[in-house]
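got a sequence here, can you model it:
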Amino acid sequence: MYQVQNPATGELLRSYDQATDEQVAAALDSVAGAAPVWADTPIAERAAVLSKTADRFREQREELASIITVEMGKLRDEALFEVDLSADIFQYYADNAASLLADEEVAGRGPAAVITKRPLGALLGIMPWNYPYYQIARFAAPNLLLGNTILLKPAPGCPDSAHALQDALVAAGIPSGAYETIFASNDQIATVIADPRIHGISLTGSERAGEAVGSLAGAALKKHVLELGGSDAFIVLDSMDGGGPSLDEVIEQAVLGRMENTGQACDSPKRFIVAAEAYDRFVDGVTEYFAGLKAGDPAHPDTTLAPLSSKQAVTGLLAQIEDAVNKGAKLRTGGKAIEGEGSYLEATVLTDVQPGMRAYSEELFGPVAVIYKVESDDEAVSLANSSPYGLGSAVFASDEARALAVANRLEVGMVGVNVPADTAPDLPFGGVKRSGVGRELGTLGVEEFVNKKLVRTPAN
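As a prediction, the model looks like this:
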């Protein structure tokens, strides 16, 4: 069901009909038919569409932010930040179009052997609910620049933001058929993946969704990018008294990172691995911050604890928390649903989590922090790498060289050294292990769904 249900109140605001098979077929015909036209559109014109889309986002930032605050409960300031970041992504690819798509001469052969970057054709994007604009922007912007066309399936809970993004592209002048949104079912998407006119699939979502889409794409011999879950490690190697940020600053970065989007981010820090000498101060600092968060209307400036996406999300997290506590984990604060119609959960801190508890190996997609004590750098690395995920991480130490040495041993796709993990238009995003395959954003964002065509001419 594609619908807007405010997670802060539980109120069902709007419902949309699922696309018929005929509507899905028509949308597929449209993006496939537009593919050669868009591919032959000059790069400068494609870049201009992206730039105008960025302008549209900036002009309508208040309205666009309100849409996602209602759809999925995002705090107002965070919603505005997401709108601005999405605009910056479209602008980055517009501004760097010439360099990103430039031909590359094969070393030693000069102009006699050149690698050109050409589009593959029509692509399918399957997007999640937690960052309704940003997730689409980081897939759509580089691929539209490249000349691919896009068939986009949004999350069922975010139809209004999906419409708003397509409206922005249309207002910016994108040709008919180059970008189409469909409210499709899983079965209909399976049919789309199998269609030979679709040349690539990008999914951001759960492991289960990634396994299903990856299997279908592989069977159809389609290139695919999967951005899946994460259980990022945030490692503190000492008391931070000898240099770099102070421990108080590190704690602030930890709690802000964990609570972004109410903890509903694949790349937010979820496991805090802290040296024994800093452990007690770190636990006390995080616990105090979490206990002081104030639940309320996410549109109100005084609210610091937003709702989760749904009652089901609250129920799932409570089950993970209760499993840990029943098996011996220590609950420092939180651990309960907040009564009312909204989908609220108290911000929660767990310590003494051990193997065999769900919280040890599963992703906790919400306002829950798990803090571990370690006695050495080797123990920190071993614990961090014990996760089935490998998205991002951050390492802090008074000695930056020490932090870098640990960072280089971590099995992840992204790592910050004395800085928190972050995202930006020019920074590649992606992970390893069960966090997915492929990269988005930065220069790598145009490298996934591209035909790197070798063109040879007679040598002089």
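
CA only for contacts and neighbour counts going forward, please
Fine.

for G340, the count of nearby residues, please.
For G340, the tally of surrounding residues (other C-alpha atoms under 10 Å) stands at 10.

one more: N451?
Counted with other C-alpha under 10 Å, the neighbours of N451 add up to 15.

wait, Y279 sits on K373?
Yes. Checked against C-alpha atoms under 8 Å, the pair Y279 and K373 is within contact range at 6.2 Å.

and the next element down the chain from the lengthiest strand in the chain?
As assigned by DSSP state E, the longest strand anywhere in the chain is strand 110-119. Later in the chain than strand 110-119, the nearest helix or strand by DSSP states H and E is strand 122-126.

I235 contacts V395, doesn't it?
Yes. Here I235 lies in contact with V395, judged by C-alpha under 8 Å, at a distance of 4.7 Å.

neighbour count: these two, which is higher?
I235 (30 against 27).

burial of G10, as a residue count?
Counted with other C-alpha under 10 Å, the burial measure for G10 works out to 15 neighbours.

to compare with the earlier structure, here is another sequence to fold:
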Amino acid sequence: MARETAQTAGGSVTETSVVEGVDKELFIGGKWVAATGGRTFPVTDPATGQVLCEVADASPADGMAALDAAAAVQASWAATAPRERSEILRRAYELLNARTEELALLMTLEMGKPLPEARGEIAYAAEFFRWFSEEAVRIDGGYQVAPNGQGRFLVTRQPVGVTLLITPWNFPMAMGGRKIGPAIAAGCTMVIKPAEQTPLSMLALAAILAEAGLPAGVLNVVTTTDPGGVMEPLIRDGRARKLSFTGSTAVGRRLLEQCADKVLRTSMELGGNAPFLVFDDADLDAAVEGAMLAKMRNIGEACTAANRFYVQRGVAGEFARRLTERMAALPMGRGTEPGVVVGPLIDAGAVAKVSALVQDAANRGAKVLTGGSTVDGPGHFYRATVLTDVPRDARMATEEIFGPVAPITVFDTEDEAVEAANDTEFGLVSYVFTNDLKRALRVSERLESGMVGLNQGIVSNPAAPFGGVKQSGLGREGGSVGIDEFLEIKYIAVAL
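Purely as a prediction, here's the structure:
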């Protein structure tokens, strides 16, 4: 983002200034270039439906040019000193924090989340750069005497090579940071394709990384309305050696099939269907607060969002009452307005899906305690909603809601709760609220998910491994293992 246009003469951040301050072309080989034929596509504000700007619409040829640029500098970038890579990441961390206000406003305009959440995402994204700046200088190996004493084993870890990164629209800065950070630290070059709904945050991040000293060609950004046409040739080309994708399970499956052709390394952070378990002995104040965090983060448009609430019968009524009271009081509106908590969903299709899931549950006997309807006027809004008596055959029991809807189902026994929680093809995160230590450990171990929030409603942390099991994905991002996804182990046999 160009600093001279990010603020007005008086020093205040404005909507016009942050949009105008972003380069809107493709970022290839360290240069901003137009798409083939000068093609562009609009970026709209989901709160108003108004077009914010036009950005370059890459063709397959543009995608191949980005791959050429990444491949051309892979060897030299891999040979760069770890401390140099670390310092670039550290500078990026500092720049992100220094420009929180304009970056947060930019994200709110293109994605819709309220400004306080957008600020939190900028801080979260920056932390990935700080964390991996520290990991870059700690890539280790091993030295071992052969069992027969006749030789030595050397073990090194080297960059995977050129990587392809695909990020979603719901966390447009954080998901980029979570992938770009370890790739830079490991010594990998990249071609990244952000979601077409929210390309501006990634374009701004690319400019910041260039300013931080990232060499030309290490990071290449292609924005496009033809993700399959642009990315599949890169996957099948053979020069890229890894794909990291965050998005739906359906798309992830197709990408895995394409990666099989060249046997690419893959990291897949896919769909979720998070259960939220509340036992009779739970601290209800903490459980309701955790429910609000787990459900309403990002307006419910998060793979980690609580999707199914299972509450033990003894506290079900009181939990539903308190949750309904909190949800009904949430201010709704454009994310730039003070105090707003419920912003717009990303597009009309998202609203239609949430509406259909709520209607399906109601048709099967669920009761709507609050919300349950769209909002007239411009923008893609759906009211914060609480449902009770949601049957397990309702569609929302198996499908991601991706919206501000909390469906509650009552259970009686621990076994019943665990069985219901695990009755899904997904396994990203689960939430458990109980004050019984034995139950807490017992249930956490039995839940089929890659992460568990125990008496807390947020699990994401750059210093912890993020990822799921079953059809929620492959591999882990973040934590001390996050960089492993971008490194290959090499064994060197030494004869003495």
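
one step back: name the helices or strands packed onto the longest strand of structure 1?
Here strand 110-119 of structure 1 touches strand 104-106, helix 134-146, strand 450-456, going by 3 or more C-alpha pairs under 8 Å, 6 or more residues apart in numbering; DSSP states H and E.

please redo it, this time with the cut-off set to 6 Å
Of the remaining helices and strands, those touching strand 110-119 of structure 1 by 3 or more C-alpha pairs under 6 Å, 6 or more residues apart in numbering; DSSP states H and E are strand 104-106, strand 450-456.

of the ones you listed, which is nearest L165 of structure 1?
Shortest separation from L165 of structure 1 across these is recorded for strand 450-456, at 23.5 Å, computed as C-alpha to C-alpha.

what range in structure 2 matches the closest one?
Aligned using TM-score structural alignment, strand 450-456 of structure 1 spans residues 487-493 in structure 2.

output the helices and strands packed on strand 110-119 of structure 1 as CSV; include the columns distance to D88 of structure 1.
Output for those, formatted as CSV (distance: least, C-alpha to C-alpha, whole Å):
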stretch, distance to D88 of structure 1
strand 104-106, 26
strand 450-456, 22
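
out of the ones you listed, which is closest to Q188 of structure 1?
strand 450-456 (25.4 Å).

which elements pack onto the closest one?
For strand 450-456 of structure 1, the packing partners by 3+ C-alpha pairs under 6 Å, 6+ apart come out as strand 110-119.

list the buried residues of the strand it packs on.
By neighbour count, and taking 16 or more other C-alpha atoms under 10 Å as the criterion, the buried residues in strand 110-119 of structure 1 are P111, A113, V114, I115, T116, K117, R118, P119.

can you list contacts of it?
By C-alpha atoms under 6 Å, 6 or more residues apart in numbering, the residues outside strand 110-119 of structure 1 that reach it are 103-106, 146-148, 450-457, 459.

where along the stretch 1-150 of structure 2 do the strands fall?
For the stretch 1-150 of structure 2, applying DSSP state E, counting those that start in this stretch gives strands covering 26-28, 31-33, 40-44, 51-56, 142-145.

most tightly surrounded among these?
strand 26-28 (a mean of 25; mean count of other C-alpha atoms under 10 Å).

run a quick neighbour tally on G453 of structure 2.
18.

which position in structure 1 aligns with it?
G453 of structure 2 maps onto G416 of structure 1 when the alignment is built from TM-score structural alignment.

what's the answer for A397 of structure 2, then?
Superposed on structure 1 with TM-score structural alignment, A397 of structure 2 falls opposite Y360.

ditto for E325 of structure 2
Under the alignment by TM-score structural alignment, E325 of structure 2 pairs with E288 in structure 1.

now do R364 of structure 2
With TM-score structural alignment as the matching criterion, the partner of R364 of structure 2 in structure 1 is K327.

the closest residue to that match other than its chain neighbours and E45 of structure 1: what is the separation?
Using C-alpha to C-alpha, 6 or more residues apart in numbering and skipping the chain neighbours, the partner closest in space to K327 of structure 1 is M357 (6.8 Å). Counting by C-alpha to C-alpha, to the nearest Å, the gap between M357 of structure 1 and E45 of structure 1 amounts to 54 Å.

give me the more crowded residue out of those two.
Neighbours per residue, other C-alpha under 10 Å: of M357 of structure 1 and E45, the larger number sits with M357, 19 against 15.

by contact count, what packs against the helix or strand where N307 of structure 2 lies?
Per DSSP H and E: N307 of structure 2 is located in strand 306-312. Packed against strand 306-312 of structure 2, as judged by 3+ C-alpha pairs under 6 Å, 6+ apart, are the following elements: strand 274-278, strand 405-411.

give me the residues contacting the last one.
Which is strand 405-411 of structure 2. Defining contact as C-alpha under 6 Å, 6+ apart, one finds that strand 405-411 of structure 2 is touched by R308, F309, Y310, V311, Q312, R313, T385, V386, L387, T388, D389, V390.

mind checking how far the fifth one is from T80 of structure 2?
Right, Q312 of structure 2. For Q312 of structure 2, the distance to T80 of structure 2 equals 56 Å [C-alpha to C-alpha].

more neighbours, the two?
When Q312 of structure 2 and T80 are compared on other C-alpha under 10 Å, the one with more neighbours turns out to be Q312, at 23 against 11.

does that one touch F279 like I think?
Yes. Under the contact definition of C-alpha atoms under 6 Å, Q312 of structure 2 touches F279, with a separation of 5.1 Å.

burial count for the closest residue to S246 of structure 1 other than its chain neighbours?
The shortest distance from S246 of structure 1 to any non-neighbouring residue, by C-alpha to C-alpha, 6+ apart, is to M240 (5.4 Å). For M240 of structure 1, the neighbour count with other C-alpha under 10 Å is 20.

quick one: contacts for M240 of structure 1?
With contacts defined as C-alpha under 6 Å, 6+ apart, the neighbours of M240 of structure 1 are S246, L247, A397, S398.

could you single out the nearest of these to A97 of structure 1?
Among those, A397 lies closest to A97 of structure 1 (C-alpha to C-alpha), at 38.4 Å.

from the contacts of strand 405-411 of structure 2, which single one is nearest E269 of structure 2?
Of all these, R308 has the smallest distance to E269 of structure 2: 19.7 Å, by C-alpha to C-alpha.
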